[in-house]
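> Sequence and predicted structure below; questions after.
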Amino acid sequence: MLNGSLSRPGAVIRYGCSPGRGPAVVFTHGAGMSHEAFAAQAAALPERQVVCWDLRGHGESVLEPGTRFTAEDALADLAALLDHLELERPVLVGHSLGGNLSQALVRRAPARAGGLVVLGSTWNAGPLTGTERRLLRLAAPALAMVPEARLPRLMAKASAVTPEAIAATEAVFARMPKRVFLDVWRATASLVEPDPDYRTPVPLTLIRGERDRTGNIATAMPRWAAAEGVSEHVVPGAGHVVMLDAPAEIAVLLGEQLAAM
């Protein structure tokens, strides 16, 4: 449940913050989705301080007329939310775009976070092949050609595996106008900034669904795990929205990983 608001340039951010012990856990959802994506996992952490929020233009957060979604604005919103709630080195948990944003914040200001959990997201700093660069560049133009009425169903079936997850994902995608979704997609791509020498300076956990076919996640995340010397947790039978396809399994795995951070 979202119980707070934060005014930002061009937007009003809605968030929920529960009391608890230990470092806070901040959940950031993916493109086109909302805080509801992490409902099962947040509920499984009753003793931790948990923060869920909706990115600008998503869920209950407002994007003011004439304002376009950019990665820089969303990243600034996340930093501002941590300041507003006076969170000291929280663990950042992000899915898809939320994972890209969380990576970017740790990369720019490592002292702001005490840990990083990335689900179903590509490696921002990872090297890209020529094919991966072309696909990244062509993704938004390809999506722009899909009729608006068909886009939510197309994205849902590409993201989820179980009927329940497909239905939930389609419903939330349908709330966002196509023009905003395309801006969000471009913003996601803009966060990919290869740097072969960069290593994550905080404890890192990587999670993806076995059947995730979004972008280069299935190939980039194993490379990322090997480069960082961490384990990659692959959830059998789950797709891109791994926390919706396998909510109980992700809740247990996340609890174990947070306890170790």
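Done, it's in. Numbering: from 1, shown residues only.
> can we go C-alpha only for contacts and neighbour counts from here?
OK.
> center of the protein - which residue?
Residue closest to the mean C-alpha point of the chain, counted by C-alpha atoms, centre = their mean, is Gly98 at 2.1 Å.
> helix, strand or coil for that one?
Classification of Gly98 using DSSP: H, G, I helix; E, B strand; the rest coil returns helix.
> One more to weigh against that first structure:
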Amino acid sequence: MTPRHRTLRRPGCEIHYWTGGSGDGAPIVLTHGATLDHRTWEPQIEAFAARHRIVLWDVRGHGRSIPNRSAWSLRAAMDDLLAILDEEGVERAVLVGQSMGGNLSQEIVHHHPGRVSALVALGCAGNTLPLSRRERIQAAAVVRMLPWYPRGALIRQEARASARNPRVREYVRETAARMSRPDMVAVMASLVGALHPEPGYRIELPELLLRGEHDRLGNFRTSMPVWERRDPLACHLVVPDAAHLANQDNPDFFNGAVLRFLAEHGLDSPKGRHDDVES
């Protein structure tokens, strides 16, 4: 199944996205991580499109949504995704996000919960969870360091940390090399800026929180169990034999986990769709 390519003109950027699938389940929107593109989700397309309408996209400043002629911000990217949903007539969707894509998806949950049926977050920090003093200091240090860090070294380190599969590492290197340095710095800094602890806040939607067994990026190993305890409908799973891009390192486990999660919450059938989709 080959998704259909579409474009949407947005302030400062033409957004490229793809649609496909014809299943009866809730629509699924797949958002990639920082410096990557929609091809992140190639191992998921056939499995998900068999039961769901799917939307993949290149976030502004990434992939085919280059060039980006305005200052990059997570808020602008969030508004882009909402505009895509409006363009496609999708009232509510399951948001699946890897790393940056998970942060972006959480912001939509926080600001526009009525647009979301469920959240699947892979290898990303909890935007609204509390931060320790050490974590705040580390985050501030990353923001200060990024503009001065050698671009080539940053790309090489990202590729090594992202996956165990050599082919996936090469994909990361190739995709990251296409990004402009200003966008790369802005995107990575925005992930720190996305962290805004909200005492007393809880997500009341079904959530599947996943991290790779060998993912050494971020604080996911310690934060995701906290996230799971905070939210009443959250479930935390570890993807075996996988690093940060666990959906590519171990697609069989990832795909099965997501589809079972959606079935358990009635989101794989018309009765559980909770959306208003125009063909």
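Arrived safely. As the structure is a prediction and not an experimental result, all values here were calculated from the model.
> that older thread, which residue in the second structure aligns with the residue nearest to the centre of the first structure?
Matched across to the second structure, Gly98 of the first structure falls on Gly101, judged by TM-score structural alignment.
> Distance of the nearest residue to that match once chain neighbours are set aside relative to Ala140 of the second structure?
Once flanking residues are discounted, Gly101 of the second structure sits nearest to Thr31: 4.7 Å by C-alpha to C-alpha, 6 or more residues apart in numbering. Distance of Thr31 of the second structure to Ala140 of the second structure, given as C-alpha to C-alpha, to the nearest Å: 26 Å.
> neighbour-wise, which of the two wins?
Thr31 (29 against 13; other C-alpha atoms under 10 Å).
> Quick one: residues contacting the counterpart of the more buried one in the first structure.
Using TM-score structural alignment, the partner of Thr31 of the second structure in the first structure is Thr28. Listed by C-alpha atoms under 8 Å, 6 or more residues apart in numbering, the contact set of Thr28 of the first structure reads 35, 52-55, 92-95, 98-99, 102.
> Tell me the most packed of those residues, by neighbour count.
Most crowded among the contacts of Thr28 of the first structure, counting by other C-alpha under 10 Å, is Leu55 at 32 neighbours.
> which SS state does the alignment partner in the second structure of that residue fall under?
Alignment note (TM-score structural alignment): Leu55 of the first structure maps to Val59 of the second structure. When classified by three-state DSSP, Val59 of the second structure comes out as coil.
> residues in contact with the equivalent of Glu228 of the first structure over in the second structure?
Alignment note: Glu228 of the first structure maps to Asp231 in the second structure; criterion TM-score structural alignment. Asp231 of the second structure is in contact with 202-204, counting by C-alpha under 8 Å, 6+ apart.
> tell me which residues in the one helix or strand Ala220 of the first structure maps to are buried?
Taking DSSP states H and E as the criterion, Ala220 of the first structure maps to helix 217-228. Residues of helix 217-228 of the first structure classed as buried: 217-218, 220-225 (neighbour count, 16 or more other C-alpha atoms under 10 Å).
> which one of those is nearest Trp185 of the first structure?
For the buried residues of helix 217-228 of the first structure, the residue nearest Trp185 of the first structure by C-alpha to C-alpha is Ile217; the value is 15.0 Å.
> Tell me how far the closest one lies from Thr205 of the first structure.
Plainly put, Ile217 of the first structure is 15 Å away from Thr205 of the first structure if you go by C-alpha to C-alpha.
> Same check on Leu258 of the first structure?
9 Å.
> can you check Ser231 of the first structure too?
7 Å.
> neighbour count winner among these two?
Thr205 (20 against 14).
> ok, Pro203 of the first structure - how many residues close by?
Neighbour count of Pro203 of the first structure, defined by other C-alpha under 10 Å: 16.
> show me the contacts for the residue mapped onto it from the second structure.
Residue correspondence to the second structure (TM-score structural alignment): Pro203 of the first structure is matched to Pro206. Pro206 of the second structure sits next to 117-119, 233-234, 265 when contact means C-alpha under 8 Å, 6+ apart.
> Compare those with the first structure and list the ones that remain.
Here those are checked against the first structure with both residues aligned by TM-score structural alignment, their matches' C-alpha atoms under 8 Å, and the contacts held in both are 117-119, 265.
> ChimeraX command to pick out the buried ones of those residues?
Command for ChimeraX that selects the buried part of these, burial taken from 16+ other C-alpha under 10 Å:
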select :117,118,119,265
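> So which of the kept ones among the contacts of Pro206 of the second structure are in helices?
Under the assignment DSSP state H, these contribute nothing to helices.
> Out of the kept ones among the contacts of Pro206 of the second structure, the closest to His244 of the second structure would be?
Of these, the one sitting nearest to His244 of the second structure (C-alpha to C-alpha) turns out to be Leu119, at 17.9 Å.
> and the equivalent of the closest one over in the first structure, what does it touch?
Aligned by TM-score structural alignment, Leu119 of the second structure pairs with Leu116 of the first structure. Taking C-alpha under 8 Å, 6+ apart, we find Leu116 of the first structure in contact with 91-93, 102-103, 106, 202-205.
> and what of Val118 of the first structure?
93-96, 99, 102, 204-207.
> in the second structure, what residues pair with stretch 125-136 of the first structure?
With TM-score structural alignment as the criterion, stretch 125-136 of the first structure aligns to 128-139.
> Contacts for the matching stretch, please.
192, 195-199, 201, 223, 227.
> Please pick the buried ones from these.
Among these, those classed as buried by 16+ other C-alpha under 10 Å are 192, 195, 223, 227.
> State the distance from the first one to Asp86 of the second structure.
Yep, that's Val192 of the second structure we're talking about. Taking C-alpha to C-alpha, one finds Val192 of the second structure at 28 Å from Asp86 of the second structure.
> Also the third one?
The gap separating Ser223 of the second structure from Asp86 of the second structure is 33 Å, by C-alpha to C-alpha.
> can you map out the helices along the second structure?
42-49, 74-87, 100-111, 133-145, 151-162, 166-176, 181-193, 220-230, 246-249, 251-264.
> got the angle for the fourth one vs helix 181-193?
In terms of direction (axes from the mean of the first three to the mean of the last three C-alpha atoms, to 10 degrees), helix 133-145 of the second structure departs from helix 181-193 by 170 degrees.
> Sweet, I'm off.
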